[in-house]
Each structure stands twice: as structure tokens, then as C-alpha cells.
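1. I would like to see how this sequence folds:
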Amino acid sequence: MRYVFILLFLYTASLSADINSIKGTELDKYEVNEIEDIKAKKAMQKWLNRDFGLKPHKINYLLPFGYKEGAYKSYVPTDEYRNVEAELQVSLKLYLGTGLFGLNESYYLAYSHRAFWQIYSESSPFRETNYNPEGFIEFPVSDKDTLFNMKSIKLGLAHTSNGQGDNANVVYATPADNPGNRSRSLNYMYSEFAFQYDTLLTEFRLISPFPGTADDKDNPDIMDYLGYTSVKLNYFTGRHMFTFMGRGNFTTGYGAVEATYSYPLIDNAYFFMKVFSGYGESLIDYDNHVTKFSVGFSFSR
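-> Predicted structure coming up:
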């Protein structure tokens, strides 16, 4: 059944990739132009177009095969996770408006959902799921006179968690059965600066936990592993796209690197592969070193 789900997901994505031609065909089935109620006509047209303002935020992908070096840590004795799994991410943003301060700035809400799926295990559990709602403001910058060629500044507030509970005080048959606190979360602020040099786009990000939350009991040392700074390079050559991300904490020496490659197969559907090495691949493993190769498809870049 799980393989049928993946095939249906890929088939649906391939159909949505050619949505422009589908729209015209679908609208031809309905008599919209003859409707006299202008407000109802507009609402109906928007519904038929599936136009609700949602756009891709981070990369949207389905990676049926991900291979990790070594076994995943199990937090429950009955869980025996394989080092091969699937991974998927859905990430969307909603544009809210522009120019509240007269600086041509734009306002957005966004949500990203990332899941690690032990699809090759017998019961196919989701090993870990991370949730990441956020809101941000993006200020355009027209810098053509300096070497940096800055294009935008983004300021955001975000939360990320894995939705797990704290079972430390729950009574189990034996102490070994108690998984302890599997809850992971972080509230943080960030600022991001975007630069361009020809087909190379660079994003430099600074991250800071909300005051009073850095020592959260769920993961008091999480910033030691995630770090406060990150740099991401996005490079285009022909139809190919390469990215490289590095982040870390200069004090502790912990961090991570990630490289991706994508190539269009059809409109809005891409061959996608990713290599990750370091800490913080997922929230549950924020303090475990993971080296992993994943391959599959993305539906945005």
C-alpha cells in the first residue's frame, strides 16, 4: 500500500506540473462568463483556478530512498529503525500584503512540514515529523553600486517542534521501557540577507532563540549543535541547479553541511538528490551526527 501511495503522489504531482493547460480545459466546462453576480463570478473563478495565494516556500520534495551511514538512534526499546527510509517535505507561504511602512516590503506567513518515513520497515512508521510555522517580512534592496550586490533583507519569527510529549514521569512496566522526553522545540528569530552575482545567489542567515527559551528543558543545548549562523549558495548553470549550505556554532565546533542537485524532468517536477552530514538533520537527532544520501523528486526548487 505504501508504494501505491508514492506512485499516486508522483502521478498527481506530474498532473499539477501542467496545470496551466488543465486550467483552460476545466474552465471551459463551466459557464462562468454569463454569470451576472459579479462577486459570485469572481469567487467561482478563483475557486475553479485553485487560486488561493499559496506559493512554494522551501523545497517541496518526495525522496523515496534515503541511506544513512549507521543505524538511527531508537528512543523506545520496541522501535528498531532501519538506516534506509523515505523523506518528504511540504512547504508553502501566503502573501499578506506590501508597503505598511512605505518601504515596498512584503509580508508572508509560511508553514513547512517535514517527515521521515520508515517505509521499508514492516509497519512503516513515521520515525520523526517536524513542524515549522513562521512569519516574515522581506525588504527589497537595490544595491548595484557595491561588490556585495544585495537583493533583499528578510526578518522573521518562527517556531519548530516535533510534536512529541515528555514521558519522563510516566510509569512503565520497567524503567527501560520509558522513552523519556522526546519533545523537541525551538522558538527563534532570524534575519536573512540575499546577494546575487550572475547566476549565483547567496543567502546569509543569523538565528537567535527567543529570550528565555534558549534553555528550554526539551533541548537546552540545541543551539550548540544548530549554531547561530548559516550560509546557503544557490547556483544555476543551464537547467541544472546546485545548492550548498553550511551552518554551525563557532564556539562548540558543531554544525552541518548539505548539498543538493536538481534537474527538470517536466514542468515543475525535478530529479532531486541531497547529501547531508552533521548535526540537526531532524529535531529528534539534533545532537546525533548523521551522514545521509537521499534521492527522489522535488516539485519546487
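2. Going by C-alpha atoms from here, please, whenever you check contacts or count neighbours.
-> OK.
3. quick one: the strands in the stretch 201-301 of the chain?
-> 229-237, 240-248, 255-266, 269-278, 290-298 (DSSP state E, counting those that start in this stretch).
4. Please dump the ones you listed into JSON lines; it should also carry mean neighbour count and distance to Pro77 for every row.
-> Converted to JSON lines, the strands of the stretch 201-301 of the chain look like this (neighbours: other C-alpha atoms under 10 Å; distance: least, C-alpha to C-alpha, whole Å):
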{"stretch": "strand 229-237", "mean neighbour count": "17", "distance to Pro77": "35"}
{"stretch": "strand 240-248", "mean neighbour count": "18", "distance to Pro77": "32"}
{"stretch": "strand 255-266", "mean neighbour count": "19", "distance to Pro77": "28"}
{"stretch": "strand 269-278", "mean neighbour count": "20", "distance to Pro77": "25"}
{"stretch": "strand 290-298", "mean neighbour count": "20", "distance to Pro77": "21"}
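5. Let's see this one next, to set against the first:
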Amino acid sequence: MPPSVRHTFPALAFLAACSAASAGDTPTLEHCAAIGPAADRLACYDKLAGRAPSAPVPLAADEPKPSTSLLAPKDAAAAPAQAAVSGTSGSGSLLSKYWELDPEDKRGTFNFTGYRPNYVMPLHYTSRINRSPMSPTQAVVSLPAYRQVEAKFQLSLRTKVAQDLLIDNADVWLAFTQQAMWQIWNGADSKPFRNTDYEPELIYMVPVPKGLRELPGGVTWRFGQVALAHQSNGQSDPLSRSWNRVYFGTGFERGNWTLTARYNHRLDEGPDTDNNPDLQHFRGRGELALAWSAGPATTTLQWRSSFNNTKRGNLQLEWSYPVFSDQPNGLRWFVQGFSGYGETLTDYNFKQNSFGAGVSFMQF
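-> All right, here's what the predicted structure looks like:
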């Protein structure tokens, strides 16, 4: 037998044996078609076609599972929820957000923002008009027959000029406030400005250390402050009214309530330059302001008093509400009521009741 034939027979025998061995395990087409469950029938066809399913490779114990967030469907409710979370970032303290007391509320220097309420009240009614202003050192002046209905507006800005000065998180602020009474409904007298007051301030704010903040009743002591302020009506004698003072203040909060207190120490002036030596006897030496911010509305009640004569001083109530519900920090309806002495510097020793309505803008 030729060598090639001798080598061919063993090879054919080996292939036949392999074929016979595998024939018992390979299903036929008829066998697959007779299987009931669809998944088992599909597996049979795959095996018949030589496509054995591959087993999944198990992950290592310390290997993280692949993220499916990119493939997950977008949740329409997630956007508002995320926006709400972003909107509550910071310390959560009303006074800290206003004065940037805590590190998470800091916004840097020279960012101008609102200070006192910025408002325009086209309708402002006063019970009395001071047509003969005077003071112990100034002569009586006769003013025109101003109308009791006028407009009142206030512009008030502030900016931080130094951060973390001398004490951790203590800041220095500059502020300026201008308040005006405008006889806009008095066309007979060419709509003059009845009074305008100007007040620049330099304020040093010191946050209360965390170990001293918590007080009984859930009250938090937030800050102390010392400031230098000048206020003037910008007039010449005998209508000139002005004073310089150093004031010391502090602030507390509990939930949606805040309480601020301030004591004014007037800097002495000579008798030749003091336009209103008895100003604090009428307007008061101290101030208390209670504010409530519940929902979109805000309400502030301010009391000024010398604390030794309850018949003097003044009381002021302010209320605001958003004009557009989706813009609470935008334009707001604004209402103000006043009773007592010193609504303006010219009227520091003149008592009146007033009420005004309009809009406020540029919140802090």
C-alpha cells in the first residue's frame, strides 16, 4: 500500500470518530422545531447554526458597575428640583445672605447691591405739611403752599470695599441713601422737590463666632456692627439740617423673623455749626426693626425712640409683594405707613402721619 494511502486511512478514521462523537450532541432541525418555549427553541437554533451563546464576564468584586445615567430617560420634574436646591445654596441665614457674614455667602468686593428699600411711590399722602420749619439755631422759614399729596422715592446702594479685615469674615461696607419728596401733582408750582435727604455711611460688620450664636428659644445672634454716618438735606441756612453720628448695631434671627437694634451716638458740633441741636430728642437715639419674610411677602416694622419719652420718635411699617410671582427679587408692590417725628430731616421736630403706595426694585 502506498505511504500516502496508509496515512490517509488513519486521518479519515479520526475525522469519522470526531463526527460520530459530536453527532449525538448536535440537535436536528426537526428537534428544534418541536421545542415549545421560545427562548429554548431559539437557543436550539443557535446551537444548530454553531452560534453558542457566550457567557457574560463577571465583574470583579471591587469593580464599579457601569453607569446608566446617560441612557436613563430625562425626568421633567428633576429640573425644578435641582433649581430649588441651587437656590438654597449658602448658609440659609437671612442676615448672613444680606451682609455676607458666613464664608459660603461671600460675594467679593465692589459688587453693588441694594441697601435700604429702593422704591418709587407716585402716591404719598401726609396728614400735615410743615410750611414753617424751624430749629433752636435756625430762623423760621415760610414755605410755599405745598400739597399734601405728592410722590416719594428712595435710592439706596451699598458695596463691600474690604473683606476679612482685622477679624475673620469681618467686612467693610460703603452705603449711600437718597430720599426725596416730590410735589409731582403740584403743577401750579412747577412740581418742585419739597425735600431731599442724603446719607453716606461707612460700616464695619463683624459676624458673631459660632460658639456664641445660639441663644435660648431658637434665636441666633448673627452680627455686631459699628458705623460712621452723615445725613444732610443739602440746603443752605436757614433750611440746613444735618448731623454726624457713630452707631452701634446688632442682629438676631429665628426662622423667617429678624430683629436688628441700633444705638446712635451723635458727634458733637459747635453752636455755630449745629443746625438742629435737639434732633435726637425728637427722632430718638435708638432703633429697633422687626422683619418677617414668610413666603413671597415681606413686612418690616421700625421703631425709633429716645426711650425716655414715648410721645416722640416714630413708627414706620413697610410691606412688599412680588409683581410677578416667578421673579420674587424683581419688581415688587410696596406700601409704607409712617407716624411720628422726622420723616425727613427738615421735619425732624414736626409730627405727621403719612401713607404711600408704589413699587420697589433692586433687592439685595
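6. Send over the TM-score of the superposed chains.
-> Superposed pair, TM-score by TM-score structural alignment, normalised by the length of the first structure: 0.75. Supporting alignment: 237 aligned residues with a C-alpha RMSD of 1.9 Å.
7. thinking again about what came up before, Throw the strands of the stretch 201-301 of the first structure into JSON lines and include distance to Lys42 of the first structure, thanks.
-> What follows is the strands of the stretch 201-301 of the first structure, written out as JSON lines (distance: least, C-alpha to C-alpha, whole Å):
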{"stretch": "strand 229-237", "distance to Lys42 of the first structure": "38"}
{"stretch": "strand 240-248", "distance to Lys42 of the first structure": "38"}
{"stretch": "strand 255-266", "distance to Lys42 of the first structure": "31"}
{"stretch": "strand 269-278", "distance to Lys42 of the first structure": "30"}
{"stretch": "strand 290-298", "distance to Lys42 of the first structure": "32"}
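8. Of the ones you listed, which is nearest Leu94 of the first structure?
-> strand 290-298 (19.9 Å; C-alpha to C-alpha).
9. quick one: what's aligned to Asp224 of the first structure in the second structure?
-> For Asp224 of the first structure, the aligned position in the second structure is His281, judged by TM-score structural alignment.
10. neighbours around its match, how many?
-> 18 (other C-alpha atoms under 10 Å).
11. next one: Lys47 of the second structure
-> 17.
12. do Gly114 of the second structure as well
-> Using other C-alpha under 10 Å, Gly114 of the second structure is surrounded by 19 other residues.
13. surely it meets Lys160?
-> No: using C-alpha atoms under 8 Å, Gly114 of the second structure makes no contact with Lys160, being 11.7 Å away.
14. still on that earlier bit, tell me which of the strands of the stretch 201-301 of the first structure sits nearest to Leu100 of the first structure.
-> Nearest to Leu100 of the first structure among the strands of the stretch 201-301 of the first structure is strand 229-237 (28.7 Å), distances taken as C-alpha to C-alpha.
15. how big is the offset of that closest one relative to the second structure?
-> Comparison of strand 229-237 of the first structure with the second structure after fitting gives an average deviation of 0.7 Å (mean C-alpha distance after the TM-score superposition for the first structure).
16. what helices or strands is that strand leaning on?
-> With contacts defined as 3 or more C-alpha pairs under 8 Å, 6 or more residues apart in numbering; DSSP states H and E, the packing partners of strand 229-237 of the first structure are strand 200-209, strand 240-248.
17. quick one on the thing from earlier: next, the contact list for the match of Asp224 of the first structure, please.
-> Counting by C-alpha atoms under 8 Å, 6 or more residues apart in numbering, His281 of the second structure makes contact with 306, 312-313.
18. cool, and Phe338 of the second structure?
-> 314-317, 352-355.
19. What of Phe139 of the first structure?
-> By C-alpha under 8 Å, 6+ apart, Phe139 of the first structure lies in contact with 103-106, 152-154.
20. ok, now Ser294 of the first structure?
-> Ser294 of the first structure neighbours (C-alpha under 8 Å, 6+ apart): 63-67, 273-275.
21. Tell me the residue in the second structure aligned with it.
-> That one, Ser294 of the first structure, aligns with Gly356 by TM-score structural alignment.
22. Thank you, goodbye.
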